[in-house]
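[1] Structure here, sequence nowhere to be found:
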């Protein structure tokens, strides 16, 4: 009898603990067929048109686990592990959690996160890009403009990050993040490569949204007057949107500036974007976006026009189609984010020849679970 009572007590305690915590498996599988013209490979060889099955044309394919535990008194602990999935080859190199790998503690004070995640500056771009920072229509302002090929020097994510997000105060929120370099890489004698400091402040209330963000990365530069040297990559962004009901208007202004540690010259890249999205028939959405890249670091310019349509078959499944055009001037080599194998190899700048325009088309299916 006593053993039965003990067993029941253990079972009850276990049930109570299980009720206070949860783990969720989630993901997106987005695969389609794409085409881009005037493509060159990583070695600069002209491959002409490129077409085939690609991934993440409408939303980044991903697989993840997230969980929370209620600690009582409004305090919660949690984790988030998320990796990118390549629908075209099934992740030939294996799944990792480089999209996000954080542990969290939240409460009335806000939330603290530790690990690898997106930077507060990139979250601003992601928030106002009507193409969700993926596919051939996406805003291409986030690049490794200096071409130094050091990990995460595009400013999208950072390792070893400590982040704090404030509670929502009548629509106002703020975030500040610091990423330790841990002397993981050196360049031109600088052992602080990878160190990131940044934050954002935003207002989201009703149809209006406004966000201002700033971040700086200890990076490197290998272009123009800077030559090869360690450098600070400073980023500032201002984004806004307004939902009129029949359509949502978005806009973004971004500046990326490199300033070398040992050279007085600097490289500056001013990028602008305006977009609009509108619901169609209760099951679809049309999207249009124009981006202008004033690349003073290369003394050249580029323009991008993107049009897309998403047709929802259910709450979790959609068909989509996107067409985009990139016009390059002078010695510029901006390419579209086709995800036909180019971006998976880290080749953004080398996807087209200098001064060459590029047109792309994508159609596919997206399923979330």
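    Arrived safely, thanks for sending. The structure presented is a predicted model; accordingly, all values stated were derived computationally and were not measured.

[2] hey, let's count contacts and neighbours off CA atoms from now on
    Fine.

[3] what's the single longest strand in the chain?
    In the chain, assigned by DSSP state E, the strand with the most residues is strand 21-40.

[4] And that strand, what's buried?
    The neighbour-count check on strand 21-40 (16 or more other Cα atoms under 10 Å) flags 27-40 as buried.

[5] now those residues in TSV, with distance to residue 192?
    Conversion of the buried residues of strand 21-40 to TSV gives the following (distance: Cα to Cα, whole Å):
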residue	distance to residue 192
27	35
28	35
29	37
30	37
31	38
32	40
33	41
34	39
35	40
36	38
37	39
38	38
39	35
40	33
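
[6] Max pairwise distance over those: which two?
    The largest distance within these, taken as Cα to Cα, falls between 27 and 38 and amounts to 33.2 Å.

[7] want to compare, so here's the second one:
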């Protein structure tokens, strides 16, 4: 009888402990058939099985433990994967590699004060404001304002993610929220790779507005010669939900300045998008202008997409996008997942994707 009571007590204690912590396996698989004309400077076309047309393929583990008194601890490990080839090439890992948790690898403490994170993650100056891209920063239709314009050689110089980062996110105060981040360069000499930035946002009812600022110390070429310097970025994004349609807009400037040199290279980017529910799906339309003042050239991108939800987890989609380059502009459509590059200066590029996305 005593052994039975002891066993029941152990089971009860174990059940309490399990109720205070949880671990979740999650992921997305997104694959499509894509075609791009002018996939390179020679004018060749490319057709194949692409990835990440509607969402980035990934697999991850996340967990939360209730420490009591309103304090929680959490972890998040997320790796990109390539369903086309079965390796970890998607999400920052090199082609042919296994899973590498390059998308996010953090540990955090959460409570009434907000959340403090340590590790590799999306930078705060990108997390919120990038949501105003109606194509979710994936596929041929994605807004390319966060492009590595000067070809910086420093890791993560595109501005999406950061190693060695300490970040803080506030609670929501009546619609107001903010986030700050600092990425250590961890070098004995020099400071390439260092990041600092943040955002302030307001979400209340149909209106959402976010201002984001950041600075990244990088190495980049100036007239073909490597220099060290800074990349400063300011982004203003907003959305207004009219129920029938939702309006989204982004205004952004990237500025590169080499150490010891006067002046800077500027790249301005703008987007305006509209989404509308249609039955079990959603129509997406977006126009983007890339005013590359550093080379006195512009590019215009027009994108049209439709996502049809077959269930809460599965959807089919189609995206058609066109990039029109002017003068010395040489931008290709990003995010196609079939290896398409730039079409050549002043050349145009059109891409079409038809795919399926499943989340778990």
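    Thanks, I have it. This one's a predicted model, so the numbers in the text were calculated from it and none came from an experiment.

[8] quick one on the thing from earlier: could you point out which element follows the longest strand of the first structure?
    Proceeding C-terminally, strand 21-40 of the first structure gives way to strand 46-55 as the next helix or strand, assigned by DSSP states H and E.

[9] got the buried residues for that next one?
    With burial defined by 16+ other Cα under 10 Å, the residues of strand 46-55 of the first structure counted as buried are 50-51, 53-55.

[10] Which elements pack onto the longest strand of the first structure?
    When contacts are defined as 3 or more Cα pairs under 8 Å, 6 or more residues apart in numbering; DSSP states H and E, strand 21-40 of the first structure packs onto strand 46-55, strand 62-72, strand 358-368.

[11] possible to save those as TSV with distance to residue 79 of the first structure?
    Written out in TSV, the entries for those read as follows (distance: least, Cα to Cα, whole Å):
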stretch	distance to residue 79 of the first structure
strand 46-55	26
strand 62-72	5
strand 358-368	20
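
[12] of all these, which lies closest to residue 90 of the first structure?
    So among those, strand 46-55 is nearest, using Cα to Cα, at 10.0 Å.

[13] mind checking what residue 257 of the first structure lines up with in the second structure?
    Counting by TM-score structural alignment, residue 257 of the first structure corresponds to residue 255 in the second structure.

[14] One more: residue 155 of the first structure?
    Using TM-score structural alignment as the criterion, the counterpart of residue 155 of the first structure in the second structure is residue 159.

[15] List the residues that contact residue 251 of the second structure.
    Applying Cα atoms under 8 Å, 6 or more residues apart in numbering to residue 251 of the second structure gives the contacts 235-237, 268-271.

[16] go again using 10 Å as the cut-off
    Residue 251 of the second structure makes contacts with 145, 211, 234-238, 268-272, 288-289, as judged by Cα atoms under 10 Å, 6 or more residues apart in numbering.

[17] between these, which is nearest residue 17 of the second structure?
    Proximity of the contacts of residue 251 of the second structure to residue 17 of the second structure (Cα to Cα) peaks at residue 211, which lies at 41.2 Å.

[18] burial count for residue 132 of the second structure?
    Counted with other Cα atoms under 10 Å, the neighbours of residue 132 of the second structure add up to 24.

[19] Surely residue 128 of the first structure and residue 209 touch.
    Yes - using Cα atoms under 10 Å, residue 128 of the first structure is in contact with residue 209, at 9.2 Å.

[20] Name the residues contacting each of the two.
    Joint contacts of residue 128 of the first structure and residue 209 (Cα under 10 Å, 6+ apart) are 239-241, 250.

[21] Take those residues and keep only those in strands.
    Among those, the subset assigned to strands under DSSP E consists of 239-241, 250.

[22] Using TSV, please lay out those residues together with neighbour count.
    Output for those, formatted as TSV (neighbours: other Cα atoms under 10 Å):
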residue	neighbour count
239	24
240	21
241	22
250	22
